[in-house]
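Peer 1: pasting a predicted model and its sequence here:
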Amino acid sequence: MVDATDVEEGPELGRGGQGRVTTLRKLMGRPADGVVVKRYNPQVVPNAAALTRLVSWRRSLDVQQRQQLDAVACWPLSVLVERGRAVGTVLPLVPAGFGFWTGTPSGIRRFVLNELQFLVAGRHLLRRRGIPETTTADRLRILATFTEAVALLHGHDVVLGDLSLKNLLWRTGDEGPGIFLLDCDGLRLEGTDPVTPQSNSPSWADPAFPATQNQQSDAYKVALVVLRTLARDFHTHDAGTAGPTAGPELTSLLRSSLRRNPEARPSVSAWTGPLRSRAEAFDQIRKEGAFPA
């Protein structure tokens, strides 16, 4: 645990419904690089035992497992306490490459995180806002990396709970496709309580589990991420809207994963191979000049 009196916070990086995130200048009098602080809003009462459990679980992993986790998830590193009460958590800084600089109409440049919404948005909207576009193959590879990361977490009995347009980051570039999950203090281990009640972002709820979260509801939401990214549609639940971009195999997976019967849904790991294969197919089509990016 880290006492709030041992923390020197810097500028605010962002805020949401549960709290605000600030840079961390010093921790116990020493420079603190690569970490930030999330403080919960006064009306949010975190489950201190659950937050401690997440921190302890990460520390229980071996070196390789911890590196795999840290590469894809903004996992709590320590509990922030104030007068003996949990008030926040220390988190890793978002790695390089998960954002871009853009200009505002007033000429001010600002840094924007590469949130899922910018992977889903159509090219005309992106162009109007000066946001870099991705190719279809890029999007397919990012989705493959995402499903691989969720499968990794599921293999460790982690339940994601909520997925939204803002808590999944992505990148492309020389390092290859990458994803980074935010709000990981909202995740839980199977059979345990969450730090705060796990909610559903609007239009992301699983009809089979409207009032609870589990790995089956995760699988439903992962399918929605794939569908909405391929369809370039923020609200669709219809597998058919992915169109020819998905191809027969991915369309079949979409239909199976969005079924109301959760027992009939494939595991998240079933997505990764077909997504990569589809990306390779689009690479080949693009080389032959037979289809636009």
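Peer 2: Thanks, I have the structure now. Numbering: from 1, shown residues only.
Peer 1: okay, CA-based contacts and neighbour counts for the rest of this
Peer 2: OK.
Peer 1: what segments of this structure are strands?
Peer 2: 2-3, 7-15, 19-27, 30-31, 35-40, 78-82, 85-92, 99-103, 109-113, 158-159, 168-171, 178-181, 188-189 (DSSP state E).
Peer 1: got another one to weigh against that:
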Amino acid sequence: MPRTAQAYAFGPRTDRAKLGRLGAPIGSPGQCKAVYPLLDHAGMLFKEYRPTQIKEADELRLARLVGLPERLTAADRDLLLRSTCWPRTQVIEGGRTVGVVVPAAPRRYYEALSDPEGGREVVPLLLTHLAMPNSAFPPVGLRVPPLETRLAVCTDLIAIADLFERYGLVYGDWGYKNIFWSQRDSSVYVIDVDACSFGPQPWVESFGFADPFTPANLPVDTYTDRFRCAIAVAACLSGERDPQSAVSGLMALRSTDDRVEHLKTVVRQMATARDRTQRLPISHLQNALSGGKIATGNTSPTTPTDTRSEATPDAMGIVGWEDVEPLPSLGPLIHKSPTRPTSTRPASTQPSATRPSATRPTSPRPRPAQPASKRSPSPHAQRAAARHRRNRRTVIATVTATVVALAVAIPLLIFVL
């Protein structure tokens, strides 16, 4: 069966009554009403939304997501359908969207992990199970991954993130529980992509990937995705999940592989840029992995394409959609910078995995360099500090002179009286 065959098991819209038999609900639905296996369509799941979860704009967004694979090149379509649980069809009931059909993660992304009580449970291998020190792998029954495996996982992850950016998609919910990886072929599988948007989307909390320039209640956009992707890469290579520890751990990693050194340059810029708009496009991570020359000229990266309203129906017959064009192919030039409300997304449709307890190394790791504003004050700040020092000296001198004058004047006044 071709890799993309499952994409066409359904039409763009499917009546709920035609889904066939539903299995017992699985996973942790969260804001979804339930997730059911489709017994008549092996490997497929019906993700049912709560009635208040889907608005008219979401119906349009989901229609565009379902139709996107048809608009991609063969290579991009294969990558998208192979590496994500891309929604295959909108499920309609009473004229309204009530959910989507998504594929379940393939078996290669599951392993039997040991628990503290000595048992074993088959669970998906999360990014959590890669972003941990080597000492934490044997206790949970996993092989210690060599650097080559970590780099291979990063390669697949970056390819998917780059595809999202090229087609104006914002994933937003980068999280250790939303990305699976395989010990068998070092590939990755991204879930909960039915919440992707074309262009910025409402803020979504992403545990372990907090963006200092995208605080709560601000829209999540391509710049946010660039930062979170860089943190994911740093975590996979360093074995650390805290963002600062992940970046500093990557910077401290010693390897003769040129790809590691090139990734350090790009990840550092993406994670510590003082201006979010100076975060490098994800294509630069791909260039670093391919061994391309890393330029350090003062070249500003291309910014994400702005959205615009369509006045006429698009290729899918949708009117009034905020569309974006795919981003142009980007070159290898890199701009080198100095070092320095509750989510509304549908919850995971996959069974949750027990998080293994990992013993952290006791040796301290260097912290990432602080922003330049904390290391070297700006000229404006220096002038303000100088004025403050002059004013303070003036006040001290005035007070001292007054005290001395009173010390002399009071005895004279007493003598005169």
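Peer 2: Arrived safely. All of these numbers come straight from a predicted model, not from anything done at the bench.
Peer 1: and the TM-score between them?
Peer 2: After superposition, the two chains reach a TM-score of 0.80 (TM-score structural alignment, normalised by the length of the first structure), with 267 aligned residues with a Cα RMSD of 2.6 Å.
Peer 1: returning to what we had before: between the strands of the first structure, which gets nearest to residue 256 of the first structure?
Peer 2: Residue 256 of the first structure lies closest to strand 158-159 among the strands of the first structure, at 20.3 Å (Cα to Cα).
Peer 1: which bit of the second structure covers the closest one?
Peer 2: Strand 158-159 of the first structure lines up with residues 169-170 of the second structure when matched by TM-score structural alignment.
Peer 1: before we move on, the earlier item: let me have the strands of the first structure in CSV, adding mean neighbour count and distance to residue 261 of the first structure as columns.
Peer 2: Putting the strands of the first structure into CSV (neighbours: other Cα atoms under 10 Å; distance: least, Cα to Cα, whole Å) gives the following:
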stretch, mean neighbour count, distance to residue 261 of the first structure
strand 2-3, 18, 44
strand 7-15, 14, 36
strand 19-27, 19, 35
strand 30-31, 11, 51
strand 35-40, 22, 36
strand 78-82, 20, 38
strand 85-92, 22, 36
strand 99-103, 14, 37
strand 109-113, 12, 35
strand 158-159, 22, 19
strand 168-171, 24, 26
strand 178-181, 23, 27
strand 188-189, 22, 23
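Peer 1: reformat the ones you listed as a markdown table; add distance to residue 127 of the first structure.
Peer 2: Compiled in a markdown table, the strands of the first structure are given as follows (distance: least, Cα to Cα, whole Å):
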| stretch | distance to residue 127 of the first structure |
| --- | --- |
| strand 2-3 | 44 |
| strand 7-15 | 25 |
| strand 19-27 | 29 |
| strand 30-31 | 40 |
| strand 35-40 | 32 |
| strand 78-82 | 40 |
| strand 85-92 | 31 |
| strand 99-103 | 11 |
| strand 109-113 | 15 |
| strand 158-159 | 36 |
| strand 168-171 | 18 |
| strand 178-181 | 23 |
| strand 188-189 | 38 |
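Peer 1: residue 265 of the first structure: which of those is closest?
Peer 2: strand 158-159 (16.1 Å).
Peer 1: on that earlier part again, so which of the strands of the first structure is nearest residue 71 of the first structure?
Peer 2: Closest among the strands of the first structure, using Cα to Cα: strand 178-181, at 7.2 Å.
Peer 1: quick one: the closest one aligns where in the second structure?
Peer 2: With TM-score structural alignment as the criterion, strand 178-181 of the first structure aligns to 187-190.
Peer 1: distance between the matching stretch and the chain's centre?
Peer 2: Counting by Cα atoms, centre = their mean, to the nearest Å, stretch 187-190 of the second structure is centred 14 Å from the centre of its parent chain.
Peer 1: burial check on residue 67 of the first structure, number of neighbours?
Peer 2: 11 (other Cα atoms under 10 Å).
Peer 1: for residue 105 of the second structure, that is, sorry about that
Peer 2: Counted with other Cα under 10 Å, the neighbours of residue 105 of the second structure add up to 21.
Peer 1: how about it, what's its partner in the first structure?
Peer 2: Looks like residue 105 of the second structure aligns to residue 94 there (TM-score structural alignment).
Peer 1: hmm, its match is touching residue 74, no?
Peer 2: Yes - contact criterion Cα atoms under 8 Å: residue 94 of the first structure and residue 74 qualify, at 7.2 Å.
Peer 1: return the set of buried residues in stretch 207-215 of the first structure.
Peer 2: Residues 213, 214, 215 are the ones in stretch 207-215 of the first structure that count as buried (16 or more other Cα atoms under 10 Å).
Peer 1: check these against residue 83 of the first structure and report the nearest one.
Peer 2: residue 213 (32.2 Å).
Peer 1: aligned against the second structure, show me the partner of that closest one.
Peer 2: By TM-score structural alignment, residue 213 of the first structure lines up with residue 220.
Peer 1: do a quick rundown of the helices in the stretch 101-250 of the first structure.
Peer 2: Using DSSP state H, counting those that start in this stretch, the helices found in the stretch 101-250 of the first structure span residues 117-120, 123-129, 136-155, 215-231, 247-257.
Peer 1: contacts for the fourth one?
Peer 2: Helix 215-231 of the first structure has contacts (Cα atoms under 8 Å, 6 or more residues apart in numbering) with 119-121, 136, 139-140, 143, 147, 154, 158-163, 204-206, 208-209, 234-237, 239, 241-243, 245-246, 254, 257-258, 262, 265-268.
Peer 1: also stretch 94-105 of the second structure?
Peer 2: With Cα under 8 Å, 6+ apart as the criterion, stretch 94-105 of the second structure contacts 6, 43-51, 54, 59, 85-92, 189, 350.
Peer 1: ok so, going back, wait, the match of residue 213 of the first structure touches residue 204, no?
Peer 2: Yes - taking contacts as Cα under 8 Å, residue 220 of the second structure lies within contact range of residue 204: 7.0 Å.
Peer 1: so what sits against both of those two?
Peer 2: residue 172.
Peer 1: return the closest of the buried residues of stretch 207-215 of the first structure with respect to residue 15 of the first structure.
Peer 2: residue 213 (24.2 Å).
Peer 1: check contacts around the residue lying closest to the closest one once chain neighbours are set aside.
Peer 2: Once flanking residues are discounted, residue 213 of the first structure sits nearest to residue 161: 5.2 Å by Cα to Cα, 6 or more residues apart in numbering. Neighbouring residues of residue 161 of the first structure by Cα under 8 Å, 6+ apart: 186, 187, 188, 198, 199, 200, 213, 214, 215, 217, 218.
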